[in-house]
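1. Fold the following.
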Amino acid sequence: MTDYIEQDASRTVEFPMSETIASSKRPARPTVLATIGAFATRALLRIKHVPEQMFDVTLFPVIFLLMFTYLFGGAIAGSTAEYLQFLLPGILVMTVSQITMYTGIDLNNDIRKGIFDRFRTLPIWLPAALIGALLVDVIRYSIASIIMIGLGLLLGFRPEGGFIGVLGALVLILIFSFSLSWIWTALGLIVRSEKSLMMLSFLVMMPLTFISNVFVDPSTLPSWLQGFVSINPISILATAVRGFMHGTVTAEQIIWVLVVSVILTAIFAPFTMYLYRNKE
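-> Got it, this is the predicted structure:
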């Protein structure tokens, strides 16, 4: 290799060019699992340093359950205790579904702050940034579910399906919520602000939640509305969750939830990654 010559007023020094280059090896490229773990840890640290973002997971579900049970239980079912058996699985589905937007909100904040561009320049598997955040959201969903079920048991909720039924219901909710999160993640890459994303999620989730079987038996609704309720994804999930918790679930109910989850993931996960790679 050509020698490098350094000259000054009094001396000339010659040394090989190779000595000017670091001889140590480059760090190995991080594995996919390591990268996902790093971004998941980042999301967990964000919760640690901004704990108030957990209010939607801890406080609001409690308010919803108490308010709907004791304000509307007597009017709808004639008994708050009886209505609680019907309501809690539906409120659980509603609560977890409505907090699926947080990954999209966090991603939108990263874009506005410029962190997003830095991530795309790193020698990592690009989807890891999204998947790591989505996995932490699963933890958030689990916390909300545990709080809801714990409060329900204190109020008198008795799942006839037992522990296995409750566990099966939670697994089904987590699968569906993970697939639903891809929608808000894609929108987080499109909209200009987190307020816009929150407004869009509210406009979508509020009608889907209230025009469903979360709060009332569909048979009490007008016939023209029952058709929409029966194909509403929130209704499909709530039906299966009730079935699991009360020991009446059927294979068909489970399959429909899985089919909806696969369709949402198959459509919005690739679309999200396309937007992620081509975001300007």
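
2. When you work out contacts or count neighbours from here on, use the C-alpha atoms and nothing else.
-> Will do.

3. all helices for the stretch 1-150 of the chain, in order.
-> Taking DSSP state H, counting those that start in this stretch as the criterion, the stretch 1-150 of the chain contains helices spanning 32-49, 55-77, 80-98, 102-113, 115-121, 127-155.

4. one more, for comparison:
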Amino acid sequence: MATATLTAPTAPAGRVGLLAGLQHTATLTWRNLVQIKHNPMELMDLSVQPIMFLLLFTYVFGGQMSGSTHAYLQFALAGIMVQNGLFATLTTAVGLNSDIQKGVFDRLRSLPIARSAPLAGRVAADLGKQVWSMLLMLGLGLALGFRPDGVAGVVGAVALMVVFALAMSWMMVLVGMVAENAEKVQMLGFVVMFPLTFSSSAFVSVSSMPGWLQAWVKVNPVTSLVDAMRALLVGGPVQGPVVHTLLWAAAIAVVFFPLALRAYQRRS
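-> Alright, predicted model coming up:
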């Protein structure tokens, strides 16, 4: 008489260690970056849009705002970089939402990797793309006549933008997790980003605005970021705006990182 053989259930894998989790994150970051080779359009949004904004703002508004395109370029490049960097965080939200809708995260979750690695890999890859976008804008700005105060200031401005974009990415991750589809992600993202970027010191002097609007602009975290980057790039008081920007970045991350992580764990 044949006897049935019972196979003991496989024990669940233990928790992934910190070093292994970092290795998984690095691998998935590279995976997201390598996709650009097969789908160059992923980088086009972060290449064409900044060039278009820089040229339009400089040559359409420059003469009216500052009397010359060169003077306005010196003033506005920091603001255009900030606007582009913050809007680029929407790509993180859209990409995460799309991956979840397509079941990519379900396939990744079946692998013996850290559960946070797909999320961290996406955010890290998008920050890398942002650095490319900022360097592209700085290169074009130099070609158009922009003159920074020094190399150290340029490096500091790029680093500060990356730190703030990382904090804002968690807000966008939350948007990507709670929105039903990519279209709603973009709608919610624009509702957040447009008021923050345009009601700031990015494109015009705060003193030219109505008094009631100035009260908001002065406490807007984007104003602190723009003022800090402008000071690093072309000179001016640095310490106050940089400290305020870092405090805002820390506050945004403290609020939205746990909310984004909880929403991610529920969706994935």
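
5. Give me the TM-score for these two chains.
-> For these two chains in superposition, a TM-score of 0.91 is obtained (TM-score structural alignment, normalised by the length of structure 2); 262 aligned residues with a CA RMSD of 2.4 Å.

6. ok, back up a step: highest average neighbour count across the helices of the stretch 1-150 of structure 1?
-> Mean neighbours per residue, mean count of other CA atoms under 10 Å, is largest over these for helix 80-98, with a mean of 23.

7. picking up where we left off before, in JSON lines, list the helices of the stretch 1-150 of structure 1 along with distance to W184 of structure 1.
-> Below are the helices of the stretch 1-150 of structure 1 laid out as JSON lines (distance: least, CA to CA, whole Å):
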{"stretch": "helix 32-49", "distance to W184 of structure 1": "17"}
{"stretch": "helix 55-77", "distance to W184 of structure 1": "17"}
{"stretch": "helix 80-98", "distance to W184 of structure 1": "11"}
{"stretch": "helix 102-113", "distance to W184 of structure 1": "5"}
{"stretch": "helix 115-121", "distance to W184 of structure 1": "16"}
{"stretch": "helix 127-155", "distance to W184 of structure 1": "11"}
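
8. between those, which one is nearest to Q7 of structure 1?
-> helix 115-121 (38.3 Å; CA to CA).

9. how much does that closest one stray from structure 2?
-> The superposed helix 115-121 of structure 1 is, by mean CA distance after the TM-score superposition for structure 1, a mean 2.8 Å from where its aligned residues fall in structure 2.

10. And the helices of the stretch 1-150 of structure 1: which comes nearest L264 of structure 1?
-> Of all the helices of the stretch 1-150 of structure 1, helix 80-98 sits nearest to L264 of structure 1, with 13.5 Å by CA to CA.

11. start and end residues in structure 2 for stretch 226-237 of structure 1, please.
-> The aligned range for stretch 226-237 of structure 1 in structure 2 is 214-225, by TM-score structural alignment.

12. Buried residues, the matching stretch. List them.
-> Q214, V217, N220, P221, V222, T223, S224, L225 (16 or more other CA atoms under 10 Å).

13. Stretch 247-267 of structure 2: which residues count as buried?
-> Residues W248, A249, I252, A253, F256, F257, A260, L261, A263, Y264 are the ones in stretch 247-267 of structure 2 that count as buried (16+ other CA under 10 Å).

14. Look up how far Q83 of structure 2 lies from the fifth one.
-> With distances taken as CA to CA, to the nearest Å, F256 of structure 2 is found 20 Å from Q83 of structure 2.

15. Give the aligned equivalent of P148 of structure 2 in structure 1.
-> By TM-score structural alignment, P148 of structure 2 lines up with P159.

16. Was I right to think that match contacts M245?
-> Yes. The criterion here is CA atoms under 8 Å, and P159 of structure 1 meets it with M245 at 5.0 Å.

17. Between those two, which is the more surrounded one?
-> M245 (25 against 22; other CA atoms under 10 Å).

18. which helices and strands does the helix or strand where that one lies pack with?
-> For M245 of structure 1, the host element (DSSP states H and E) is helix 233-246. Applying 3 or more CA pairs under 8 Å, 6 or more residues apart in numbering; DSSP states H and E, one finds that helix 233-246 of structure 1 contacts helix 80-98, helix 162-190, helix 194-210, helix 251-278.

19. Report the angle between it and helix 251-278.
-> 130 degrees (axes from the mean of the first three to the mean of the last three CA atoms, to 10 degrees).

20. average gap between helix 233-246 of structure 1 and structure 2?
-> Mean deviation of helix 233-246 of structure 1 from its aligned counterpart in structure 2 after superposition (mean CA distance after the TM-score superposition for structure 1): 0.8 Å.

21. Isn't L246 of structure 2 up against A165?
-> No. L246 of structure 2 sits out of contact with A165 when judged by CA under 8 Å, with a separation of 11.2 Å.
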